[in-house]
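Peer 1: Sequence and predicted model, in that order:
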Amino acid sequence: MCGITGFNWKDEQLLGRMCEAIKHRGPDDGGTYIDDKVSLGHRRLSILDLSEKGHQPMFNEDGTIVLIYNGEIYNFLELREEFIKKGRKFKSDTDTEVVLHAYEEYGTDCVQHFNGMWAFCIYDKTKNILFLSRDRFGIKPLYYHFDGERFIFSSEIKALLEHDLPREENRSIVFDYLYFNLTDHCEDTFFKGIKRLMPGHNMIFDLSSGKMEIEKYYDVQSRFVKEEEDHQKVKELFTDSVRKRLIADVPVGSCLSGGIDSSSVVVTMRKVDPDAQIKTFSLRFPGDSIDEGEYQQQINEMVNSMNFCVTPDTSDLMNDLQELFLTQEEPFSGTSVYGQYRVMKLARDNGMKVLLDGQGADEVLAGYHYFHGYYYYELLKRLNLSLLLKEANGCYDKSRSFAPMIYLLLRMTPSGIKRLIYKNRKVPFLTPDFISENEGRKDKRWDIYTLNEALYSSLDTYSLPHLLRFEDKNSMRFSIESRVPFLDYRFVEYMFSMPPGQKIHDGTTKYAFRKAMEGEVPSSILSRHDKIGFATPEEKWMKDETVREMIQEIIDSESFREREFWDWKMVKSMYEKLLEGKSSSIFVGTDIWRCISMELWMRLFIDRENITAE
């Protein structure tokens, strides 16, 4: 795992500053390549072949192809063997060299042969192009700026900001965040003029003409043709995914929340390697309803793993807040991001360089409760009322919640009425002028009606992209490579090929995967229907004296009052009602946090100030 940077002109000092800005992504080694046309930089976190043979930039035999690469190709051994049979020579045992030869063998189609996560840039001197690619699901980030002349790219935004780019917020993205609670859902970032290469996309930058072409090379919707229902096959694919993600020349541990996903990862790690020392890393809040300690303990005792846990409090949050925003680079919608941040720090402090994690499972397996609403609507459209009632009753018996029925009603509500509800009830704290300015912005989830459509949009646009941003930025801040077995493309394609009734059944989410893991994961965990993850006691924290003082100072500050996005008096009133326990909306804490998060981001990145209030 590493960090990459570059641009289309020669400047050694500027490239050095960019590399230094992302040194945390690769503290083990660094390298550059510079000629009259390009400047390319790399920071290395050594995971495979720890020797100097893995140094980057890496060159082909005649020096006409230069590679800088961030990621892991889990099938590199198979590809390496294939290329050796074709007569290609290898100087190292790295997957980096496999990427280099794959490009020589297949050109830009090389990405179709990879199973893994990546963001890389190949400088092909013969064709005079830069070829950039991002993995199928966007596990690894890649940002860029192109103004018609200057082309700049990097693994993180902070390296791009070493250039003299205008510091201006993207108001449309700010609106999507405050109004729809959306981030990372399109190529635009919160920084005007800085974009992300989207998941499953390739880019060609022609150094001769200065033209850029971007092409989508992968779409999971086009990858399955028949319905599948084999639970044994599900287990086999998942087991092989975990097996491949254990390949490393350094120890591999795992995050462990205690839910189905992370528990399945850990028990499968033990199944794959019965003798390995397994370290797990967890978030704990003893005595709180969100604490999952009993489930974590079950798994740790079952697999004989060594567990490390952390319990951050509000003083920790306040001390780390500025660094957390610098790490994430864009606003986020809650303090659970900080919980993950502290787990990654815990892992680093205990000597880890690679962790497995359960990210992506909810999007692939239909784990979120709101997916019920899409399934209900699908059944209603088919006039399958008996199954609809059965599913609704089953869900209520397990959760004692009417939320899925509310989601069904939302599916049946016309978009125009939804916008009125948002404007007058959901986000009344935004100014009319700001809403009018963005009248054309739309949440495409309002036009999704089937379960498979919802799963696809969750994977592609609305959920997974921001979770992967949190995952990458938090882990790499502490020089840790995070690997996500649920996003092996073979596993994803198979799960997406299953019919809706295998994803949600009798009011149970993740049905097929639960069935596949029977006998592997304790029934006490497989039968869980709550959803926690690395949650923090957010509302309690927002009422804590230390946090309360900060929020009140921010809302009362001149900069917050002068922002054009919100009615600061209404935000203040909302917070006062939350503190008094008079708030009638379950979303008000999240709404307030988004405003605070937006203000802190503006101060840090646009105004270039410290984030504490004046």
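Peer 2: Looks like it came in fine. Numbers count the residues shown, from 1 in each chain.

Peer 1: From now on I want contacts and neighbour counts done on CA atoms only, so please keep to that.
Peer 2: Noted.

Peer 1: May I have the distance across stretch 147-154, first residue to last?
Peer 2: This stretch, stretch 147-154, spans 16 Å end to end (CA to CA, to the nearest Å).

Peer 1: ok, now stretch 278-287?
Peer 2: 27 Å.

Peer 1: which SS class is L388?
Peer 2: helix (DSSP: H, G, I helix; E, B strand; the rest coil).

Peer 1: wait, doesn't it sit right on E378?
Peer 2: No. With contacts defined as CA atoms under 8 Å, L388 does not count as touching E378, sitting 9.0 Å away.

Peer 1: For the stretch 401-550 of the chain, just list every one of the strands.
Peer 2: When secondary structure is read from DSSP state E, counting those that start in this stretch, the stretch 401-550 of the chain shows strands at 481-483.

Peer 1: Name the surrounding residues that touch stretch 320-328.
Peer 2: P331, Y338, Y341, R469, F470, K473, N474, R477, W601, N610, I611 (CA atoms under 8 Å, 6 or more residues apart in numbering).

Peer 1: here's the one I want to compare it with:
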Amino acid sequence: MCGIHLIWGKGANKESIDVLLAAGRHRGPDQEASLSPWPGLWVGVNRLKIKHPGPEADQPFWSPDGNYFLIWNGEIYNFQSLGKQLQMMGVTLLTKSDTEVLMHWLRIFGNKGLETIEGMYSLILVNLIEKSILVARDKNGEKPLYFSQDPDRLIISSDARGIHKIKKTTIDPDQFGYYFYLRTPLPGKTLFKGVREWKANRNSWIHQHSTFRWDTIATKINKEPNPSISTFREELQIAVDRQFQADVPVGIQLSGGADSALLYALWYQQSGIKLQAYTIQTEEKYRKKYSDGIAAARFLSQMPADHQLLEVNQQSFLSNWEDYLQSIDVPVGDSAGFLTWMIGKEAKKTVKVLVSGAGADELWGGYRRHQAFDFYLKNKKVLLSLRQVLQKLPLGREGQKFFSSIRSDSRRTFLNFEALRPVPHELAEDFERLFQAKEISYTDALDFDRQNYLVQDILRIQDSALMAHGIEGRAPYLDERMIKLQKSVGDPEVLKGKPWIKSCLRDLDLAWIADRKKTGFGLPLAEWFREDGPFSQRAFQSIKAFEKTQGQDFPKEMRDLARNPESGVKNHFLILYNLFLLADWLKLQES
């Protein structure tokens, strides 16, 4: 893991690249460098040493002839096989690092070489002969990358705040509505005006004063038309074996749920090696509902690990809140971000890599919204005809959300299921182009989740919360082999409720985890807001102050709730947390 930075054009100088390096220093505390390969271009890198931690693999990493160098952020999981191919071509490798392999692979094959790379990355390859750069971000969007381009200058960085500081941009209030309904800015945007997200699976060769010509990275699908559960387990075992490996200590975020439990069980059964494991535990009075700590302890009686339970309460939350906000460059309205940050704070004492179950729900249909959408598709006509009547019944929070969300347009319906509240028409239109068809199937919905929610929420949280502490996050369910296998599944029933994951757990004598009710990963927000304790008092104060200063830029529903946050305690506690987060984060940007 690293931070990478580039300024090309007006204002490219040592002072400017130092601003970007300072913003990204938490991403790579082990090594830092900057240089100007030709007038008008400066690049910089912050390195976190995971593979080949010696200085021989420091960045920028130069080709032997001095014509190319690479700066990048990520891990290449098939670098050993690529390295063997390079050696057969006559390339001499001087290190055991994926950095050297990646540099040579791209030097020889250019952006077409990205098709055979299996890993997570954002990268910049500099060609000094042609005075051009190759910029790319991995297929899943596991590693962040941001940019700003105008006629005189291109700025690229792993951290949006550095670009914001150089450009002296303002906050973009047009993003408040997207954040309110969908937890994040519009895909491709940030909360800083003029600072954009380099989208996942995009690459471009850029020459001076040229505009981007986006290319996507082709994925070859598994030739097996209908893979079996045995194939799934074999491929997941391979993903575990290669993603649990590093030249530094590795640990796991263990929720006590199916996804992380299966990963660790496969690792421990194969290797017999105990790893560090970290689990969040709530206050004792909430543990019947939020039982991750209890479940994780039971699991580890079968699959031993060096386990740490990290208790989070209102006092520990408030004492760490400002430090957490300081670490965020693009806020995500999801309390899992704070919990992941707390795990990283403790884990950095012992490990430099943390594995998680991220991606399993999006690929294999693990969320309640997937069940709801499947039910909607099977009963669409009846549900639409009865919606007005059923919506008036006392159905509870989830029932009301379901019936207020359904529309005749299946795209709009799934977007509403993913959102915290039904999305207004003018905002929802911006998401329609992300769907592959006007009427979408269940598998289309999973693809949308993987390309949108997974990238904008889950992976952004994992990267920013862990990199704040200099820890690399990994997600074996998003291994290239697993993505190809999931795309080759012909039977949609396999993609509903994670049946293969649960079956593998049963085979490992972990049926009780497979049958455990999914609770989600987050703070006990409903309980904290109801208590009228220090958490809710601080949150309400921040939200109301936010509305007074910037409420004129809010959508109507957002402003109504911000004016009277107490009214949302019962049904809108998730949105209240998000408003609290946004309000306090914006206050820090202004200070």
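Peer 2: Done, it's in. Note that the structure is predicted; figures quoted are calculated from it, not measured.

Peer 1: Quick check: TM-score for this pair?
Peer 2: Once superposed, the chains reach a TM-score of 0.88 (TM-score structural alignment, normalised by the length of structure 2), with 565 aligned residues with a CA RMSD of 3.1 Å.

Peer 1: are any of the contacts of stretch 320-328 of structure 1 buried, and which?
Peer 2: In terms of neighbour count (16 or more other CA atoms under 10 Å), the buried residues within these are P331, Y338, Y341, R469, F470, K473, N474, R477, W601, I611.

Peer 1: What is the three-state secondary structure of the first one?
Peer 2: The assignment at P331 of structure 1 comes out as coil when based on three-state DSSP.

Peer 1: quick one: it from D176 of structure 1, how far?
Peer 2: P331 of structure 1 sits 12 Å away from D176 of structure 1, taking CA to CA as the criterion.

Peer 1: The contacts of stretch 320-328 of structure 1 in helices, which ones?
Peer 2: Secondary structure assignment by DSSP state H places Y338, Y341, R469, F470, K473, N474, R477, W601 of those in helices.

Peer 1: Surely the first one touches D316?
Peer 2: No. The pair Y338 of structure 1 and D316 fails to qualify as a contact (CA under 8 Å) at a distance of 9.7 Å.

Peer 1: residues contacting V569 of structure 2?
Peer 2: A526, F529, R530, L576.

Peer 1: er, L86 of structure 2 I mean
Peer 2: Applying CA under 8 Å, 6+ apart to L86 of structure 2 gives the contacts T92, V101, H104, W105.

Peer 1: And it, what's its match in structure 1?
Peer 2: By TM-score structural alignment, L86 of structure 2 lines up with F83 in structure 1.

Peer 1: Under the alignment, what does P534 of structure 2 map to in structure 1?
Peer 2: Counting by TM-score structural alignment, P534 of structure 2 lines up with T546 in structure 1.

Peer 1: try S441 of structure 2
Peer 2: Superposed on structure 1 with TM-score structural alignment, S441 of structure 2 falls opposite T450.

Peer 1: same deal with N73 of structure 2?
Peer 2: For N73 of structure 2, the residue aligned by TM-score structural alignment is N70.

Peer 1: Y144 of structure 1 falls within a strand, correct?
Peer 2: Yes. Assessed by three-state DSSP, Y144 of structure 1 belongs to a strand.

Peer 1: The nearest residue to L383 of structure 2 once chain neighbours are set aside: neighbour count?
Peer 2: What sits nearest to L383 of structure 2 in space, not counting adjacent residues and going by CA to CA, 6 or more residues apart in numbering, is Y376, at 7.2 Å. Number of residues near Y376 of structure 2 (other CA atoms under 10 Å) recorded here: 22.

Peer 1: From D430 of structure 2, how far out is Y376 of structure 2?
Peer 2: 23 Å.

Peer 1: same question, W341 of structure 2
Peer 2: For W341 of structure 2 relative to D430 of structure 2 (CA to CA), the value is 31 Å.

Peer 1: And L420 of structure 2, by the same measure?
Peer 2: 17 Å.

Peer 1: of the two, who's got more company?
Peer 2: Between L420 of structure 2 and D430, counting by other CA under 10 Å, L420 is the more crowded of the two (18 against 12).

Peer 1: which residues does the closest residue to the more buried one other than its chain neighbours contact?
Peer 2: Leaving aside its sequence neighbours, L420 of structure 2 sits nearest to Y181 (CA to CA, 6+ apart; 5.4 Å). Counting by CA under 8 Å, 6+ apart, Y181 of structure 2 touches A419, L420, R421, P422, V423.
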